[in-house]
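Student: sequence-free structure coming up:
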């Protein structure tokens, strides 16, 4: 005996013509194929190469190295642990300061505060720039003889070594990176806030809820999909930091980061595939927390 659900399912199948199926296969198949070719195949090849010695030229020169590349990284390699520490500081700064600031700005702009259009434009402006361009701009602004030090009345002879002072250079770099990250998070959260039903906020305000209670109990749960995206982006942005520091320093020994070590060991280490091992470690650091967070989030949604 056919049920209504079966009839509906059969009707939906009959509506797909050959043209519809071809269009669906094209729109799904081509992006999937590109994803496999450009992302997953290089990732798998990198994982394999991390266990080898190879100069990157002839396939017959590949030699099995086992876990030797990983031993070279984890044993007696202070640069790796310094890079890990810097990436950890970068992530903590983004999670505790930059990302909340972006969310706060989005919330205030969504409320329509005075001058909100001006603030939205100003904070969005850095988002259209790449980190490489931002690095060039701020390198010019803060270097000895640059614009900022000129305003302070310091020429090259008595300039402050902003990038060379380990006491302040970390916070300067993080401040520059946050200049773009805050605007990016603001844009994402602002687009999500537009979908929140104003009637829910008005009803909560009538019931005597404070701004913080409205944000915590109404907006945050409603914005769950956007929150997941923001967590993933913040984590990835923190771990893949490269452009900004490379433009300013050009060497991983001054301000080491994991991505800089990947680049250095791929570009200039001859037969060693230590760069591939660094890339695998970075991949695991990105994927494991993201998958864990997504599993927890989706598990809560299914309850």
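Tutor: Good, I have the coordinates. All values reported here derive from a predicted model rather than from experimental measurement. Numbering: from 1, shown residues only.

Student: okay, CA-based contacts and neighbour counts for the rest of this
Tutor: Will do.

Student: for residue 117, what are its contacts?
Tutor: By C-alpha atoms under 8 Å, 6 or more residues apart in numbering, residue 117 lies in contact with residue 109.

Student: So it versus residue 193, what's the distance?
Tutor: Going from residue 117 to residue 193 by C-alpha to C-alpha, to the nearest Å gives 15 Å.

Student: repeat for residue 182
Tutor: Applying C-alpha to C-alpha, the value for residue 182 to residue 193 is 16 Å.

Student: Give the residue from the two that has the larger number of neighbours.
Tutor: More crowded of residue 182 and residue 193, by other C-alpha atoms under 10 Å: residue 182, with 25 against 21.

Student: here's the one I want to compare it with:
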């Protein structure tokens, strides 16, 4: 009997074939077995079907429903086509829309102007391998693991009017979550606390990939640490900068959990995402109107996502 055992065809060990390139050099190409091809096909198709079914189809349905008048309860045959009327009503006949846009822009400005630079500053400090760096990284990144809803409850311990830490320390009687003149600022502090840790982690990962010879060359030329960072290191972090920009914009648009658990996005905390939820699943369900609001957010998000993907693909080609 031969010592070599027969291997079934379906589970055959991938073989290799030798090909000759145009330069005359030979290279071996791995030939996949039928089992490998099935596994690869499943690994591609299953996530693709999930993304299409759970993301793109609902997004396309939202765009289609934005041109209709439907309460989401009656039969599909009762859907009335209204064209662009919902968009006109959003802009002209919906009082909370303008405050919501202003709050979303304020959210973006606070994250981009305050939280993002502070997160980058912390990343630069932690990149110096100070004592206890691992502890600080964990402590600063911990809020990112928490949801914004949970962060809202955590900060309630600080902002509570009667038993909150802030009023107890300063002897004030401010309703930080209830007063429409200050609640948006209180919420932005809580949201920025979470965003700082995320930005810190992104920049810290980028700084670890910077070639040390660049800093050494700048030091030889007599550049200070500040000049070295802004003129040498920061330009190298361009892909990270694009990622942070896109993440910040999307975070400002999708901000929802924090204001919803406080007062459902009312009384000075109006946001576009909260308006969408209030119109789609609220007491007076208006699927078409809420879909028009959601489509507007989708278009703005796609602009920045397209910029990000274009930049990444350009970097890959280089």
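Tutor: Looks like it came in fine. Everything numeric in this text was worked out from a predicted model, so none of it was measured.

Student: any idea how far the residue nearest the centre of the first structure lies from residue 182 of the first structure?
Tutor: Centroid-nearest residue in the first structure: residue 237, 2.3 Å away (criterion: C-alpha atoms, centre = their mean). Distance, residue 237 of the first structure to residue 182 of the first structure, using C-alpha to C-alpha: 12 Å.

Student: and what of residue 281 of the first structure?
Tutor: In terms of C-alpha to C-alpha, residue 281 of the first structure sits 27 Å off from residue 182 of the first structure.

Student: How about residue 198 of the first structure?
Tutor: Per C-alpha to C-alpha, residue 198 of the first structure is found 25 Å from residue 182 of the first structure.

Student: Map residue 147 of the second structure across to the first structure for me.
Tutor: Using TM-score structural alignment, the partner of residue 147 of the second structure in the first structure is residue 130.

Student: Counting neighbours, what do you get for its match?
Tutor: Counted with other C-alpha under 10 Å, residues neighbouring residue 130 of the first structure total 12.

Student: Likewise for residue 72 of the second structure?
Tutor: There are 16 residues near residue 72 of the second structure, going by other C-alpha under 10 Å.

Student: need the contact list for it.
Tutor: Applying C-alpha under 8 Å, 6+ apart to residue 72 of the second structure gives the contacts 285, 286, 287.

Student: Give me the nearest residue to the equivalent of residue 163 of the first structure over in the second structure, chain neighbours excluded.
Tutor: Using TM-score structural alignment as the criterion, the counterpart of residue 163 of the first structure in the second structure is residue 177. Nearest residue to residue 177 of the second structure in three dimensions, chain neighbours excluded: residue 183, at 4.7 Å (C-alpha to C-alpha, 6 or more residues apart in numbering).

Student: so is residue 57 of the first structure in a helix, a strand, or just coil?
Tutor: With DSSP: H, G, I helix; E, B strand; the rest coil as the basis, the three-state label of residue 57 of the first structure is coil.

Student: Roughly how far does residue 166 of the second structure sit from residue 91 of the second structure?
Tutor: For residue 166 of the second structure, the distance to residue 91 of the second structure equals 38 Å [C-alpha to C-alpha].

Student: Which one of these two is surrounded by more residues?
Tutor: residue 166 (18 against 13).
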